[in-house]
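K.L.:
need a 3D model of the following:
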Amino acid sequence: MIKRIEKCYLKDIELLQKVSIETFNDTFKDQNTAENMEAYLLKAYNLKKLEEELKITSSEFYFIYVNDNIAGYLKVNVDDAQSEQMGSEYFEVERIYIRKDYQNKGLGKDLFEKVLSLAIVHGKKRIWLGVWEENKKAIKFYEKLGFTQTGAHSFYMGDDEQTDLIMTKVLN
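P.N.:
Model prediction:
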């Protein structure tokens, strides 16, 4: 299995949209109504919104490839691009998704290694992310990586207000 991680650019927007919708839908469709899923996907992953996100210099997207196939992606934010204003020492992991056929192959850890290197390059002392309180698999994954819950915030899936746990990892 040959793996590589590459930065995603505006030219990749349609692939990014496809993988984003697929992975989000696969992850959350069974716990949410079809109406709320559709509303969220249309809002979060339309091409105009993704184009705006790709143009923000304090945000970066990365694809992870396995044997030349996109297996997942990552979105990170620094400074003013963070979805919550956590301060200048924080580095945000906004999205980290692996396609269903590629899960449980260590790719999440590979993406997290990329996160660590990016946080260090940016001179950050802490990494944070939000994870839905019902996504027990992801919470366990983050805890294994050294994250602890430090707060919570609201996340809207259509008209359904949900709670995301804010988890933080202090870098050594």
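K.L.:
can we go C-alpha only for contacts and neighbour counts from here?
P.N.:
Fine.
K.L.:
how far away is residue 128 from residue 16?
P.N.:
Residue 128 sits 23 Å away from residue 16, going by Cα to Cα, to the nearest Å.
K.L.:
likewise residue 72?
P.N.:
Computed with Cα to Cα, the distance linking residue 72 and residue 16 is 9 Å.
K.L.:
which of the two has more neighbours?
P.N.:
When residue 72 is set against residue 16 and neighbours are counted by other Cα atoms under 10 Å, the residue ahead is residue 72, at 26 against 23.
K.L.:
please provide the structure for the following sequence as well, for comparison with the first:
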Amino acid sequence: MTPVLRPATLADADTLADIGQRSFAETFGHLYRPEDLAIFLESHRRAQWEAELADPGFIVAIAEIDGEAAGYAKLAPPKLPIAVREPAIELRQFYVLSGWQGSGLAARMMDWVIATARERGARDIHLSVFVDNHRARRFYERYGFERVGTYAFMVGGHEDEDDIMRLTLDG
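P.N.:
Presented below is the predicted three-dimensional model:
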């Protein structure tokens, strides 16, 4: 049961869409009206993934265990509403399917995120996390991420409060 992280390709678009939809719905689906959840999950469709995987600004690693997709991490240019020190990178999505949570996979993925950000010359990594997702916040804090702001994260017509967190890589 050794996790393998590899660069995602266009051939992975359906798998990434499935992981994104399943992971978000497993973790947060109970918080939203079905119509709001359905609108949000539209951002996890094959066409969206194909566009992002074709964009050189996006870097995606898919995690597999024994050949089974278990999660992914997506890095991209910053778009969160916060001033950044350039060059910077944003961890846009970090999803591990529930069956693999607590297995050490997330730590392996975060090591990849930090190493990749450094390879790209980023001074900082930014991410957002739902204020009530305490498990994820603790995970990010263990790596040195600090809260630097908040913003409204939309799930359909529902507004959530997310914390914006930053990990400084250059000092």
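K.L.:
and the helices in structure 1?
P.N.:
Counting by DSSP state H, one finds helices in structure 1 at the ranges 13-28, 34-44, 47-55, 107-121, 136-144.
K.L.:
can I get those in TSV with distance to residue 62 of structure 1?
P.N.:
Converted to TSV, the helices of structure 1 look like this (distance: least, Cα to Cα, whole Å):
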stretch	distance to residue 62 of structure 1
helix 13-28	9
helix 34-44	17
helix 47-55	11
helix 107-121	9
helix 136-144	19
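K.L.:
and these: which comes nearest residue 66 of structure 1?
P.N.:
For residue 66 of structure 1, the closest of these is helix 107-121, at 9.0 Å, according to Cα to Cα.
K.L.:
which residues does the closest one contact?
P.N.:
Contact with helix 107-121 of structure 1 is made by 5, 64, 73-74, 76, 91, 93, 96-98, 125-127, as judged by Cα atoms under 8 Å, 6 or more residues apart in numbering.
K.L.:
count of neighbours near residue 159 of structure 2?
P.N.:
11.
K.L.:
and it, what pairs with it in structure 1?
P.N.:
The alignment partner of residue 159 of structure 2 in structure 1, by TM-score structural alignment, is residue 161.
K.L.:
count the neighbours of residue 131 of structure 2 for me.
P.N.:
Residue 131 of structure 2 - counted by other Cα under 10 Å - has 14 other residues nearby.
K.L.:
now it. Nearest residue, chain neighbours left out?
P.N.:
By the measure of Cα to Cα, 6 or more residues apart in numbering, the closest residue to residue 131 of structure 2 outside its immediate chain neighbours is residue 162, 5.2 Å from it.
K.L.:
fine by me, thanks again.
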